[in-house]
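S.K.: Structure for this input, please:
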Amino acid sequence: MEKAQPLPPQKSNSFSSSSREEKLRESNRSLSFGAIKLEDRHQKKETDYNREDRIKEGKEINADEKQEEKEEATKENFQEAEPNFIAISEEIDHFLAILVSLQDAQFQISEPPELPESNIETFIAMLEMEIATYESGEQKWSPDHDEICLLDAFNRLHKLTSALTPLSSNAKYNHAMNRTGSALHHAMAFLEDEFFSLLDENSRAKQQDPGSASSKTKRPPSFSRPQQQPQQQHEQDRCILPSAESSTHEDSPTYPPDVVERLRGIAAAMISAGYVTECSEVFAVARHNAFYAGLSSLGFEKIGIDDVQKMAWDSLEGEIATWIRAFRHSITVSFPSERELFDIVFSGHQEIANSLFSDLALRAVFQLLNFAEAVAMTKRSTEKLFKMLDIYESLRDLMPTIDAILSVEANEEEESASSPAMDLKSEISAIRSRLGEAAVAIFCDLETSIKTDTGKTPVPGGAVHPLTRYVMNYLKYACEYKNTLEQIFRDYQRSERPSSYDDDGDDAPSDSTSNHENKENNNNADDPNPFAEQLMEVMELLHANLESKSKLYKDQALCNIFLMNNGRYIMKKIKGAAEINELLGDAWCRKRSSDLRQYHKNYQRETWSKVLACFRDGGLNVKGNVSKPVLKERFKSFNAMFDEILKTQSSWVVSDEQLQSELRVSISAVVVPAYRSFLGRYSQYLDPGRQTEKYIKFGADDLENYIDELFDGNPSSMARRRT
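M.R.: So this is what the prediction gives:
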């Protein structure tokens, strides 16, 4: 360990030789007081030795003498020990005061004052005995008066060593200096051990206290393969991590106040004695260990880049959620607590506190960033978009806090380009850049997913296609990151369309951290929005794909039901997500609503125009009379067509209740009145009884009831009703 080396006193001839000799004589008289007391103690020891000799010779010691000696020993041990130590300490202080006064007065010490060597030796012996008691474990060093006195004694020992150093050329003082230097080294080693023990024991006690940090965060929905999405999908909410405000700022400072005060006292003693390096290293190691143990208690463990690359997505997804929680907790809770602890323990030594804390924070953040960088380097796939955006947002949102923690100056010109803080800012910017590039590429890959979905098997019953559900749910969750994606797309906009980005992204522009926040909040209608344009392109591709898939149905009516189902699902999702609605705009929504109305008209024309043709008057009158054969044929045609419609369209699926109701009402509004009017005009021309029952199978009310059971996707229920 290093020892403090105080500067030698400066020489001066400001005092006369007579005054110098008088001062030395006075100091020697003062120091002799301690020697006299020490002589008394030696006489007491001699008496004790005589008593031992008498015991060896077999001479008897009566009971009164034994009791008297016992009481005397008790008195000596409990009453005289402390005063003797105090008296010796006072003598040493007096000796130090003389040396300091001579040095301060720039006095030439040709004949230094008499050295109270016996007092110094006794002082050191008592101090080492006290240290040995604690080192042996016989007694625990507790925060009471003894600890304060011991620290005070260590400081006195340091001052004594420093004062003797300039006099080491004198043989008489050289031995004392070596003795005090060795004792000081031992004392500082003891303090170093105590310092680490206090730090380590309290850290482990805190880590064993279970908290809520181990609870897992709810995972967001998976977007892996659209073909595997169920038709009736219960959508989960997006995973929202707890904000900094919701985190509990617990145990601030990290240790109890009494422990912090003890740490502060030890640090002050070690720094004062010149053992700054040892004190700093012990504190840094202990706090680094405690900090990473805290990360482990949050569930985060260090994972290598290769391991991240090989990890299955389900496992990596959980690790990312854990990382985000650990990163946010570290920046918003752990670092402020650590900052407070460092400032208190090293109060009066702000430079040391700043240096140690900066080192801890930088190391911790760099280690956490290694995981984020590894995630950005993984193979890209659609389901990874949201977790990458979560990491991106965490880095972006907490960067101001990181700046504040590390006291980064606003004027970057005053900072060294190679400073650790600037390196950290550059690293975070680079990782955000890679995450943003990956997010743009993944989102643009959605185009490819739509284009390559060319299945030739139509969805049964014209229901909503899995691709539609997949794309719209994906967009719904993506648009919850609307501001972030707009920022990313602006940062990475190119002269060509974003969908043509290369996987390596070599030409992507650098991250413009200083501008994106203003752009995010100050866009106007004339500003191009590359994310909105990309979203529009995705919607157009989906529309074209659905138009193509509708042609797989041979029945044109079912083709329109399919388009209505998917169109209504899309519109419902858009109306339920204000972000998508805002990005697509009212004009786009009006166009799609118009398409839906046209699909509806096309369906009615394809299905019910032929039915309504049965109710026309044309062709029924022949020479002014109703032709019964033609009338019977009309009823037969209607019955056959309606039976076929019931049989076929009861198996078709319209899952949206509002659309289902609209279709049924519109059909009933057209068909039922026409049928009721036709019956009223021509039913009397059929002979009552058997002939009427043969040709008139449906009443007007029955017709309405049957229509109300269309599009249930359950033809068996219709068949049971007909039997």
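
S.K.: switch to C-alpha atoms for all contacts and neighbour counts from now on
M.R.: Will do.

S.K.: what kind of secondary structure is residue 378 in?
M.R.: In three-state terms, and counting by DSSP: H, G, I helix; E, B strand; the rest coil, residue 378 is coil.

S.K.: neighbours around it, how many?
M.R.: 17 (other C-alpha atoms under 10 Å).

S.K.: which residues touch it?
M.R.: Counting by C-alpha atoms under 8 Å, 6 or more residues apart in numbering, residue 378 makes contact with 308-309.

S.K.: what about it, distance to residue 256?
M.R.: 43 Å (C-alpha to C-alpha, to the nearest Å).

S.K.: how about this one, so we can line them up?
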Amino acid sequence: MPSKGMRSICFSPRTPSFALAPTTTSTASSPARSSPARSTISNPNSTPGRRSSFSDYRTQQIIETASAIVTKWDPETSPYAKVTSLFYESKPEALQFLKCLTDLQTAMRLLSAQDSKDPRLVRAQHLMQIGMKRLQKEFYQILSTNRAYLDPESISTRSSARSSLSDFDGVDDDDNAAGADAIAEVEQVSSLAMDDLRSIAECMISAGYAKECVGIYRVIRKSIVDEGIYRLGVERVGSLSRMSWESVELRVKAWLEAVKVAVRTLFNGERILCDHVFAAFDSVRESCFAEISKDGAALLFGFPELLLAKIKKKDGTAPDRVFRILDMYAAISENWTEIESIFESDSTSAVRSQALNSLARLGESARSMLAEFESTIQKDKHHHSSKSPVPIDGGIHPLTNYVADYLALLADDYNSVLADILHDWPSPPTAKSSSPSSTEYSFFDSPRSDDESQEPALSARFSWLLLVLLSKLDGKAKSYKDASLSYLFLANNLSYVVSRAARGSNLGFVIGEEWVGKHEAKVGQFAANYERLAWGPVLAALPEEDPAATVSAEEAREVFKRFGSRFEEAYRKQSCCIVEDPKLRDEIKKSIARKLVPRYRGFYEKNRATAGARRNVGIFVKYTPQDVARYLSELFLEVIVEEGSSPSTSSTSSSSHRR
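M.R.: Sure thing, here's the model as predicted:
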């Protein structure tokens, strides 16, 4: 507000109502005594019958002393007083000014009790009005000129800055010394200004000028709070419904930072300053702070409701929105202790209610979005896409990527927040009859109860969501015509989920080591079933009893021919498959090689010579054991093998067929 406008508010003439409030005894030195006019003071011994007393003499003396100093600093009669600050020019004289007004108030009480028509009472009232007008001017000047030293950040962080510098005690560092001196200077100016404001406020409120004092304070300090909220990026908007989600997210990010700064710095600093200035008057202190902070706090803590209204719109229903909801929930909950402390009075209960309401609604929205996420898994429509077909190579389904990564991110960044939100939410079904319909996953593992580091509600919810995913994948696996490929698909996808839980993620901690261990074993079972179905026929081409036994030439030729044909067929089909997890890929290849290569080598070494002459052996014996081992090592490397090609053909042209 312009200074001219402020002066019109501060210095409007009035007739004060003098409350019978207790006055504080000032420790300032008494002003020099003025010589009272003889005509106004009667000697008790000079006029018999008149009840003059020392009290009358003292009252007159107080009025004369106040008249001298108040008149000196009356801006209406003194050009010097109009352009000079009393508290800046002479602090001792400023304290004397305050004491004279306090004493004048005492004298006015006595005169009013004795004779309300006493001319001295009228004079004292006139002096009080002039004195209060001067204090209004001083109060306004101190608040305005010391704005940089009375900003909420300086006030709220003063002690923390001092403590951080104390960590370097004993270190000869010029920069630290300079920083300490600068902080000390700011603290000194700030403390002096706060003490002056408190002295003026106590004098004015005790004299019945609370409205004028609080009015000046409220106008100046409220503008600081409102400006601070605006600078933090929190603006008053009617609705977010017409904004794009990208624009809304920018506002959310600004709000998240604003909450921390506003609570710990802006509102906290204003609370400290207000408590100090109006320390002697509880009701004034609380009502003043409420008026200063309520609009900014309502704007800040009301923003989540605008976001939730946006979430309900069609473009805001994606489960991904839950991350912003959880961020906002965490911002309020993590600062709740400070919020409750700063806005603890009845006059600021509306702010607490607003923050609590936003917190509750954010929690409800997060639970609703988790339910929507479960529905997304069931419908297989993540990212608003249509249902995805199973990968032809038995690889990882997009739904698996989406769900596992989603849950891992929630577990990593929002573990404690979700535990708080879900602790009183009904647990998912735990009975076998309630689990999703499935052949491979007709079970549900409840979270361990003996692990104090786990949150049972959170663990149960995540375990259930994973069960829904795995049951969905089990249904998708049935769409493969090749049974071996369905098991490879299950092994790939479950391995991805387990690896996200066991490696570099907090997901494993949430669902428990027991869950991870059981499902790692399940991956092994799927891989074993794949091996049996995909490579069992190749192994069965060799003699069952003793592959190293010598057989007839005709029988040897038949075994080699059968083995070569089945090996080519199996290799052609399995070369189209991939296993993305390096660990699982190596385990499957090594397992197949351990079963197949030694048996073939034994038969090869015993019967190759009997299968035919050297020049004709290639007709019957296409592969050496070394060939078989090499081709198996090239499995699952994303090589496309064309129909009718042999392992050797695919091997030589693999570089041109890699995806």
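
S.K.: Which helix runs longest in structure 1?
M.R.: Ranked by number of residues, the top helix in structure 1 under DSSP state H is helix 17-56.

S.K.: residue range for that helix in structure 2?
M.R.: When structure 2 is aligned by TM-score structural alignment, helix 17-56 of structure 1 has no counterpart there.

S.K.: Return the set of buried residues in that helix.
M.R.: 20, 24, 27-28, 30-32, 34-35, 38 (16 or more other C-alpha atoms under 10 Å).

S.K.: now swap in stretch 357-370 of structure 2 and tell me
M.R.: So for stretch 357-370 of structure 2, counting by 16+ other C-alpha under 10 Å, buried means 357-359, 361-363, 365-367, 369-370.

S.K.: And the residues you listed, which is closest to residue 581 of structure 2?
M.R.: residue 370 (28.6 Å; C-alpha to C-alpha).

S.K.: Tell me who's in contact with the closest one.
M.R.: Contacts of residue 370 of structure 2 by C-alpha under 8 Å, 6+ apart are 319, 322.

S.K.: again, but for residue 597 of structure 2
M.R.: 625, 628-629.

S.K.: That one -> structure 1?
M.R.: Match for residue 597 of structure 2 (TM-score structural alignment): residue 672.

S.K.: so where do the helices sit in the stretch 301-450 of structure 2?
M.R.: Per DSSP state H, counting those that start in this stretch, the stretch 301-450 of structure 2 carries helices over the ranges 322-334, 336-342, 349-379, 398-413, 415-422.

S.K.: I'd like those helices laid out as JSON lines, including distance to residue 146 of structure 2.
M.R.: Formatted as JSON lines, the helices of the stretch 301-450 of structure 2 follow (distance: least, C-alpha to C-alpha, whole Å):
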{"stretch": "helix 322-334", "distance to residue 146 of structure 2": "32"}
{"stretch": "helix 336-342", "distance to residue 146 of structure 2": "24"}
{"stretch": "helix 349-379", "distance to residue 146 of structure 2": "29"}
{"stretch": "helix 398-413", "distance to residue 146 of structure 2": "43"}
{"stretch": "helix 415-422", "distance to residue 146 of structure 2": "42"}
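
S.K.: Of all those, which one comes closest to residue 496 of structure 2?
M.R.: helix 398-413 (7.7 Å).

S.K.: buried residues in that closest one?
M.R.: So for helix 398-413 of structure 2, counting by 16+ other C-alpha under 10 Å, buried means 398-400, 403-405, 407-411.

S.K.: residues near residue 88 of structure 1, how many?
M.R.: 24.

S.K.: Over to residue 594 of structure 1?
M.R.: 12.

S.K.: ok, now residue 555 of structure 2?
M.R.: Residues near residue 555 of structure 2, counting by other C-alpha under 10 Å: 14.

S.K.: possible to save the buried residues of helix 398-413 of structure 2 as CSV with distance to residue 218 of structure 2?
M.R.: Listed next are the buried residues of helix 398-413 of structure 2 as CSV, based on distance: C-alpha to C-alpha, whole Å:
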residue, distance to residue 218 of structure 2
398, 58
399, 57
400, 58
403, 53
404, 53
405, 51
407, 49
408, 49
409, 46
410, 44
411, 46
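
S.K.: Taking those, tell me the two that lie furthest apart.
M.R.: 398 and 411 (19.9 Å).
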